[in-house]
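1. Turn this into a structure:
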Amino acid sequence: MSNVKTLGVLMIVKNEEKHLDKCLSSVSGWVDEIVIVDSGSTDGTLAIAEKYQAIIHQNVEWPGFGKQRQLAQSYMSSDWVLVLDADEFVSPELKVSIQEKVETSSLDSCYQINRLTKAFGKYIHHSGWSPDWIIRLYPREKAAYNDALVHEKVVVAEGLKTKKIEAGVLYHDTYENLHHYINKTTGYLKAWTDQREGKKKSGLGTALLHAIACFMKMYFIKRGFLDGRHGFILAWLGMHSTFVKYIDLWLREQAELNK
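-> Sure, this is the predicted structure:
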């Protein structure tokens, strides 16, 4: 019986034709399977996925990020899971590091990868965005995502160690422009509020305090000022988004009370 461990890529996508080719080309030829769950793409996403011999499933009734990732993992058969988003790609150095972990680790650890994010055309090295250590490589049978609608996390089995892959980064090309930022974050903000409605209280004062704290943390404590004008813009946008989600929560509470 072979002791060679297999590696699979897990992805959930929708209308990602602009980024998907770059993402999949960064793992092409050295992973054993690519499993994609699509939530209803209407562009060329699926054609790109087919070009890389991805195993494609569709689930258009969106259950939230956590459960959609769980569904994708249920279709996988590889020993190791590497989770990627369509707007991310693996650096050559990270590729070597991942291959080394898959070959030498005895499925007793999960690994955090350092993600470096580009926003509005510039890689962000501070602002609380970098370093950005996230669990993205783990044994398929010993870890999986939780049920969160948004900001989902990997739940690690008891006894499993969490380690860092120090060499290489996962590049992340996020917001291209302000319109892209607004469109992308709107869904996240709604999911955040949906998840907390009826469980968490809010108010105008709460919203203001959290918003101001977000700006102070990003721009001063996390040294966003070192990212120049981009750092200020991201801190301001973060403040605005924080205010919106807490006010949305409060408005929903008021609507329920006034029924």
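2. contacts, neighbours, all on C-alpha from now
-> Noted.
3. Now do stretch 21-33: distance from first to last residue.
-> Its first and final residues considered, stretch 21-33 spans 16 Å by Cα to Cα, to the nearest Å.
4. outside of that stretch, which residues touch it?
-> Stretch 21-33 is contacted from outside by 6-9, 48-49, 52, 54-55, 76, 78, 85-91, 95, using Cα atoms under 8 Å, 6 or more residues apart in numbering.
5. Which residues does stretch 201-219 contact?
-> 127-128, 224-225, 231-232, 235-236, 238-247, 249-250.
6. Now list the buried members of these.
-> 127-128, 224-225, 231-232, 235-236, 238-247, 249-250 (16 or more other Cα atoms under 10 Å).
7. check contacts around Gln58.
-> Taking Cα under 8 Å, 6+ apart, one finds Val37, Asp38, Ser39, Gly40 in contact with Gln58.
8. what about the nearest residue to it once chain neighbours are set aside, distance to Phe65?
-> Spatial nearest neighbour of Gln58, chain neighbours left out: Asp38 (4.7 Å); criterion: Cα to Cα, 6 or more residues apart in numbering. Distance, Asp38 to Phe65, using Cα to Cα: 12 Å.
9. what do those two both touch?
-> In contact with both Asp38 and Phe65: no residue, using Cα under 8 Å, 6+ apart.
10. And the strands in this protein?
-> 7-13, 33-38, 55-58, 80-83, 88-90, 109-119, 122-123, 133-139, 143-145, 154-156, 161-173 (DSSP state E).
11. List the residues that contact Asp43.
-> So Asp43 contacts Asn15, Glu16, Glu17 (Cα under 8 Å, 6+ apart).
12. next one: stretch 106-114 to chain centre, how far?
-> 17 Å (Cα atoms, centre = their mean, to the nearest Å).
13. now swap in stretch 21-29 and tell me
-> 18 Å.
14. Kindly report the same for stretch 134-147.
-> On the basis of Cα atoms, centre = their mean, stretch 134-147 sits 13 Å off its chain's mean C-alpha point.
15. Alongside the first, I'd like the structure of this one:
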Amino acid sequence: MRLSPANWPTCCPIPGKWPPQVKKTLHGRPGTSRPAPSPPPPVPSSNRPFQEKNSDEFYWLLSLIMSTITIAMIANNEEKNLARSLSSAAWADELIFVDCGSTDGTALAARDFPVKFFSRPNSRAVYINKQFAADQAASDWIFILDADEEISPSLRSEIRRVIAAPKGPAAYELPRKNFYFGRWLRHGGKYPDRQLRLFRRGSARFLPKPVHERLETDGGVGRLKEPLLHYPYTDEEDRRRKLEFYSEILACSYALKNRSRTLILLRPFTRFAGAYFIKLGFLDGWAGLKTALMDFSTVLASALRYRKEPDEEQ
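-> As a prediction, this is how the structure comes out:
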């Protein structure tokens, strides 16, 4: 039977007489049951780390390709601090650890981490062992970390960025936050307490200085913004041990420079006045006072130890 408008099935529209909503459907206009596909949603920035120039992942990849870093540390009887300090350094390409005559569990605690372990006798000339540790490094960059210090995640990210940069200084200094009695000291000369710690291998060496050893570099020195965290004393016993060690070093330093005994005896009082009053240590409250008194006692002990002739032992 030939179909005509008269006998066309009611379930099918007559050709040429499609309802308006069907016409819209066929042309993909609003009201269609099969709308035109919408563009895909943008990829979240968190899934595009390499498009963000400041992303940690971007610079970490560059540092893996372009530069490597060694973190070097020496320690003497620092068992209580090692878990914190070495954990904060575990991201480095190489860890150099030099045990300097420890009598506690320092050496055993260090071996729990992927370190290149060395053992040397302890010396009042701390710079000798620090230079030895730096000399063992095989990476492009070296960071000197003390056993009572910690690298924060934000500092780690900043270090990654600067060593990945194709151009820049050969050495960097950074601020250090000193925590005494559970409090960060902002005054009394304890902050920003800048330290030169990061340098290209071969671009810096430790000066032969018996106390407060520091690095010297021939080139320019850049500055990092993120601070290094410093926890000088774990308890009263640790404080007494370090007071004994550093007061002896200071006494030898005075003797080597042939300092006047009278002036040396005045030094503890000028140190206290400078830190507590001139540098506003009193603004740190009770912690600021106790810290200034500890510095006073260290310098006083060194003055009382002072002898005109330096010890032969180094």
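16. Mind checking the TM-score on these two?
-> These two chains, once laid on top of each other, score a TM-score of 0.88 by TM-score structural alignment, normalised by the length of structure 1; 248 aligned residues with a Cα RMSD of 2.2 Å.
17. related to what we said a few turns ago, distance to Leu208 of structure 1 added to the strands of structure 1, as CSV?
-> Formatted as CSV, these follow (distance: least, Cα to Cα, whole Å):
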stretch, distance to Leu208 of structure 1
strand 7-13, 34
strand 33-38, 37
strand 55-58, 40
strand 80-83, 35
strand 88-90, 33
strand 109-119, 25
strand 122-123, 29
strand 133-139, 29
strand 143-145, 32
strand 154-156, 31
strand 161-173, 30
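18. Thr193 of structure 1 is nearest to which of the ones you listed?
-> strand 143-145 (19.8 Å; Cα to Cα).
19. against structure 2, where does that closest one fall?
-> On structure 2, the counterpart of strand 143-145 of structure 1 by TM-score structural alignment is residues 204-206.
20. now what about the matching stretch, what contacts it?
-> Tyr127, Ile128, Lys130, Gln131, Ala171, Glu213, Arg214, Leu215, Glu216, Thr217, Asp218.
21. Next one: the most centrally placed residue in structure 1 from Val35 of structure 1, what distance?
-> With distances taken as Cα atoms, centre = their mean, Asp85 lies nearest the centre of structure 1, 6.3 Å away. Noted for Asp85 of structure 1: a distance of 12 Å to Val35 of structure 1, by Cα to Cα.
22. Common neighbours of the two, please.
-> Shared contacts of Asp85 of structure 1 and Val35, counting by Cα under 8 Å, 6+ apart, come down to Met11.
23. Name the nearest residue to the aligned partner of Leu155 of structure 2 in structure 1, sequence neighbours excluded.
-> Superposed on structure 1 with TM-score structural alignment, Leu155 of structure 2 falls opposite Leu94. Excluding its sequence neighbours, the residue lying closest to Leu94 of structure 1 (Cα to Cα, 6+ apart) is Gly168, at 3.9 Å.
24. Surely that neighbour and Pro92 touch.
-> Yes. Counting by Cα atoms under 8 Å, Pro92 is a contact partner of Gly168 of structure 1 at 7.2 Å.
25. More neighbours: these two, which one.
-> Per other Cα atoms under 10 Å, whichever of Gly168 of structure 1 and Pro92 has more neighbours is Gly168, with 18 against 14.
26. now the more buried one: how far from Gly205 of structure 1?
-> When Gly168 of structure 1 is compared with Gly205 of structure 1 (using Cα to Cα), they lie 43 Å apart.
27. likewise Tyr246 of structure 1?
-> Separation of Tyr246 of structure 1 from Gly205 of structure 1 (Cα to Cα): 10 Å.
28. what about the residue mapped onto Leu283 of structure 2 from structure 1, neighbour count?
-> Taking TM-score structural alignment, Leu283 of structure 2 has Leu226 as its aligned residue in structure 1. For Leu226 of structure 1, the tally of surrounding residues (other Cα under 10 Å) stands at 16.
29. Could you find the closest non-adjacent residue to Leu226 of structure 1?
-> His126 (6.8 Å).
30. so who does the aligned partner of the one you found in structure 2 touch?
-> Under the alignment (TM-score structural alignment), His126 of structure 1 maps onto His187 of structure 2. Contact analysis of His187 of structure 2 by Cα under 8 Å, 6+ apart lists Lys279, Leu280, Gly281, Phe282, Leu283, Asp284, Gly288.
31. now the helices: where do they sit in structure 1?
-> With DSSP state H as the criterion, structure 1 has helices at 20-25, 45-51, 65-74, 92-104, 178-196, 204-216, 228-257.
32. can you tell which of those is closest to Lys142 of structure 1?
-> helix 65-74 (11.6 Å).
33. All set, thanks.
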